[in-house]
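Colleague: 3D, please:
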Amino acid sequence: MPATLLGTTPSASAALRAEFTDGAGYLAACTAGLPMVSTRAAIAADLVRWPDLGRYTRAAEASRSYAARLLGVAAERVAIGSQTSVMAGLLAASLPDGAEVLCAADEFSSIVLPFVHAGRGITVRTAPLSDLADAVGPKTDLVVFSLVQSACGTVADGAAIAAAARAHGARTLCDVTQAAGWMPVAGELFDAVVCHAYKWLCAPRGVAFLAISAEYAQTVRPIHAGWYAGHDPWASCYGGNAVLAEDARRFDVSPAWQAFLGAEPALRAFADAHMPAIASHTTALAAAFRERCDRPAAPSARPSAIVSWPDADGDDLARLTAAGIAASGRNGRARLAFHIFNDEDDVDRAARALGR
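Modeller: The predicted model follows:
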């Protein structure tokens, strides 16, 4: 790591960077994170041992506690699952008939389609992310948006959106999948937060979280409840008389064991790291790339670790790929993501691939 950036990174963040051995040229954390050394070790060790439900449960519960720290909420507010769309579907199923849902335009479909197809007269209205707070109205029941937009990397004004929703008696659902891991997350601002950990948090796919306020949780039906949602999961394995957990665990689904074994060390490392320093590091790299390639951000834009630009024909993405750079294309745009394992050499490598 260049000295200019290392000097802004506390020791915990430096230790986090040391967990990655192959990050050069990988600018696609917004698509999928790189596995850590400790994640690989945990999964490999499990493959040569007998299955142990106690070990798996301990990993899942530790992951819940680390996720709570990363999302800025209490652990009893956090439910574990496997996909954000399932968690959004849980909330969609619990909306009143005829409810109005306001979504950001061009939002990631996993948090939109569950409401579009909810039936029961539920309607979905959209507005540009920059206008979302102003678009909340007296008929709005739920405002749905990502803190960082997947396709373009724009960082939402979450506080303004949450304030507008509260002023109109609406709730908020914020997806932080593209935020948690590179920037601090203030989950207490929102009524519900969803996060899949396989991107910036570098966990195996199949580890997701729902953080929900106690008041909102009272209105949600645990339609996915299984044995792991029980007050005592080991006493909830048979029949329909199980007593569900009183907190957000009532919305748990049975964890994907090996995925959570791999996730636990990754989530611990990110929870222990200094997130403001990671945000400073990643956004500085993104800004350096923008300057090198003459792609200035909008004057009002909040710093983002994601850089994207129009690339309808995929020419720039092809140039990056040909140069051995892992990048992505979304919604007619090329997209680069700068993470803790990237440095100024990656900025130079990507810029040169584009002829800059």
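Colleague: alpha carbons only for contacts and neighbour counts from here, please
Modeller: OK.
Colleague: buried stuff in stretch 265-278?
Modeller: 265-271, 273-278 (16 or more other CA atoms under 10 Å).
Colleague: Is it possible to get a markdown table of the residues you listed that adds secondary structure and distance to residue 222?
Modeller: Formatted as a markdown table, these follow (DSSP: H, G, I helix; E, B strand; the rest coil; distance: CA to CA, whole Å):
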| residue | secondary structure | distance to residue 222 |
| --- | --- | --- |
| 265 | helix | 29 |
| 266 | helix | 28 |
| 267 | helix | 26 |
| 268 | helix | 28 |
| 269 | helix | 31 |
| 270 | helix | 30 |
| 271 | helix | 28 |
| 273 | coil | 34 |
| 274 | coil | 35 |
| 275 | helix | 33 |
| 276 | helix | 35 |
| 277 | helix | 38 |
| 278 | helix | 36 |
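Colleague: another one to check against the first:
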Amino acid sequence: MALSPADVRAAFPDARGYVAACTAGIPTRATRAAVRADLDALPDPVRYAAVAERCRTSFARLVGVAPESVALGAQTSAMVSLLAASLPDGAVVLCPDGEFSSLVLPFVHAGRGITVRTVPLEALAASIEPGDTMVAFSIVQSATGAVADADAIVAAARAHGVRTLCDATQAVGWMPVAAGAFDALVCHAYKWLCAPRGVAFLTVTEDFAASILPRQAGWYAGTDPWASCYGGDAALAASARRFDVSPAWQAFVGAEPALALFADADPAALRDEVTALAAALRSRLGLPQPIRATPIVTWRDENGADIARLREAGVVASSRAGNARVALHVFNDLRDVDDIARTLGR
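Modeller: The predicted structure is shown next:
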């Protein structure tokens, strides 16, 4: 049986006052214990490789694909750069206005005549044209928390023969995400999945993978990494593992229990739990409810006054693009809603 939100919450220490999962999640007790135990153990690459493979399997379960479709990385920007380098000369990439830079800059600076055009998020599906090569978007926008209409975007892209790239960094861990709906999906695990920084994933369909050159191949991309340590004649993995980079050992050690926890959880129940908290906060602050529910609450705060007041009161939130930004995750509860509203005089 899937873990309930209460079960998942029990894995965390009391996090009252921390409402910034969209910046970085907090470690579970098991993650803290795993990292401490690893520091007391002798380094063992074989053990680390087994940890990394379990992380791959947990992430595959989280997003509903086979482990063979998942590549391991350290940053989403590096994975996006791999995809950008494999687009044809003169490709056109469509992105939302104000998209997170790590998803846009690899295409902007790819050279070879590749261009990026942007439109408002809500117009993304309707703006896809036959001449576009790829549409790249975050399913949950970093600056505002807005949730994209992924179904409409994917349907429009397929109708025009356009590839889809989804950044799910602000989504996986609180909402159901089906990676198989997209040609490629990238996700860094240090936010809503509460893993250490340095653990990221790429999922790619077999059809799309055939067009991608393993430009960052190293020993870990080999069919047998332990037989691929030397020379240039190593056979690369036939699966998405050929796009792996060597895992950051300690980061994956800490990520393993966190990824397993969220893979065992009920994603729909998590979504309902955290979006209800966000809805309660919007009601207290007199903010409108979004078209599609999101646990990220934002409002204009260009001079940072509200964020400063929250921090003075011991509430850790964030500020992005002139917005005050609050993220309510499974380790938060109505005490956080009350603390924020009371601090802001609502």
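Colleague: TM-score for this pair?
Modeller: Overlay of the two chains. TM-score (TM-score structural alignment, normalised by the length of structure 2): 0.99; 346 aligned residues with a CA RMSD of 1.0 Å.
Colleague: circling back: if we take the buried residues of stretch 265-278 of structure 1, which one ends up nearest to residue 122 of structure 1?
Modeller: residue 267 (35.8 Å; CA to CA).
Colleague: Please say which position in structure 2 that closest one maps to.
Modeller: In structure 2, residue 267 of structure 1 lines up with residue 259, judged by TM-score structural alignment.
Colleague: what about residue 154 of structure 2, which helix or strand?
Modeller: helix 150-159 (DSSP states H and E).
Colleague: Can you give me the buried ones in that helix?
Modeller: Applying 16+ other CA under 10 Å to helix 150-159 of structure 2 flags 150, 153, 154, 156, 157 as buried.
Colleague: Stretch 30-43 of structure 1 too?
Modeller: 30, 31, 32, 33, 34, 35, 36, 38, 39, 42, 43.
Colleague: Name all residues that make contact with residue 170 of structure 2.
Modeller: 22, 138, 139, 140, 141, 142, 191, 192 (CA atoms under 8 Å, 6 or more residues apart in numbering).
Colleague: go on, residue 46 of structure 1?
Modeller: So residue 46 of structure 1 contacts residue 258 (CA under 8 Å, 6+ apart).
Colleague: does it sit in a helix, a strand or a coil?
Modeller: State at residue 46 of structure 1, reduced to three classes by DSSP: H, G, I helix; E, B strand; the rest coil: helix.
Colleague: how about it, what's its partner in structure 2?
Modeller: Match for residue 46 of structure 1 (TM-score structural alignment): residue 38.
Colleague: what's the answer for residue 205 of structure 1, then?
Modeller: Using TM-score structural alignment, residue 205 of structure 1 pairs with residue 197 in structure 2.
Colleague: again with residue 286 of structure 1
Modeller: By TM-score structural alignment, residue 286 of structure 1 lines up with residue 278.
Colleague: Now that match: closest residue in space that isn't a chain neighbour?
Modeller: Spatially, and ignoring its direct neighbours in sequence, residue 278 of structure 2 is nearest to residue 295 (5.0 Å; CA to CA, 6 or more residues apart in numbering).
Colleague: how close does residue 263 of structure 1 sit to residue 195 of structure 1?
Modeller: 13 Å (CA to CA, to the nearest Å).
Colleague: Comparing the two, which residue is more hemmed in?
Modeller: Using other CA atoms under 10 Å, the more surrounded residue of residue 263 of structure 1 and residue 195 is residue 263, with 33 against 28.
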